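S.K.: Fold the following for me, if possible:
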Amino acid sequence: MKVELTIDRTKELPEGAVPALEREFLKRLQSQFDECCLIVRRAGSDGLSVYGGEKEAKKTVEEILQQTWESADDWFY
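M.R.: Predicted structure coming up:
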């Protein structure tokens, strides 16, 4: 399964936030899905795409992403 997360480039994020988010999100995804590839990049708008997973996979990925963002105080310093 391939997951692509795009973050609006006009959003101001702290230095190092994107690589830290990528590491944490991938770690959480891999605990749920055996074979998972993640791409996080800045783009013109926010977006989340899930390729090659079951229908329920996108909902699960969205939940994992939400939990990852909400727990940023724990993993991003």
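
S.K.: Going by C-alpha atoms from here, please, whenever you check contacts or count neighbours.
M.R.: OK.

S.K.: May I have the secondary structure class of the closest residue to Val50 other than its chain neighbours?
M.R.: Spatial nearest neighbour of Val50, excluding adjacent residues (Cα to Cα, 6 or more residues apart in numbering): Val3 at 4.6 Å. With DSSP: H, G, I helix; E, B strand; the rest coil as the basis, the three-state label of Val3 is strand.

S.K.: Val3 contacts Gly47, doesn't it?
M.R.: No: contact between Val3 and Gly47 fails when scored by Cα atoms under 8 Å: they sit 10.5 Å apart.

S.K.: Please provide the structure for the following sequence as well, for comparison with the first:
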Amino acid sequence: MRIEVCIDRTKPLPIGALEALSGELSKRINKQFSETQNSVQVRYAGANNLSVLGGAKTDKDVIEEILQETWESADDWFSTEGSDM
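M.R.: Predicted structure coming up:
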């Protein structure tokens, strides 16, 4: 599956957040969908959006839940220590 998460560029995240989100999301998605090869990309765009290519409708629903859980638990896996913010 190819998963693309677009973040509204008018609401920038801390330095390193896109890379950290991509890594954490990849880890969680690969755990849930270990039988398929998955590609996760997180980038800025004009609006928030989630695209899932190569998966079933039910897969997109599961990925939405994983994304929501990942976003809500950012305090557990993302640290801004050492950033220049």
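
S.K.: Can you give me the TM-score here?
M.R.: The TM-score (TM-score structural alignment, normalised by the length of the first structure) is 0.95; 77 aligned residues with a Cα RMSD of 0.7 Å.

S.K.: Just give me the match in the first structure for Ala45 of the second structure.
M.R.: Aligned by TM-score structural alignment, Ala45 of the second structure pairs with Ala43 of the first structure.

S.K.: Quick one: residues contacting its match.
M.R.: Thr6, Ile7, Asp8, Arg9 (Cα atoms under 8 Å, 6 or more residues apart in numbering).

S.K.: one more time with 10 Å
M.R.: Leu5, Thr6, Ile7, Asp8, Arg9, Thr10 (Cα atoms under 10 Å, 6 or more residues apart in numbering).

S.K.: Same question for Glu54 of the first structure.
M.R.: Counting by Cα under 10 Å, 6+ apart, Glu54 of the first structure has contacts Met1.

S.K.: corresponding residue for it in the second structure?
M.R.: By TM-score structural alignment, Glu54 of the first structure lines up with Ala56 in the second structure.

S.K.: State whether Thr10 of the second structure is indeed within a strand.
M.R.: No: counting by three-state DSSP, one finds Thr10 of the second structure to be coil, located in no strand.

S.K.: nearest spatial neighbour of it, skipping sequence neighbours?
M.R.: Gly46 (7.8 Å).

S.K.: just Val18 of the first structure next, same as before
M.R.: Here the residue nearest Val18 of the first structure, using Cα to Cα, 6+ apart, is Val40, at 7.3 Å.
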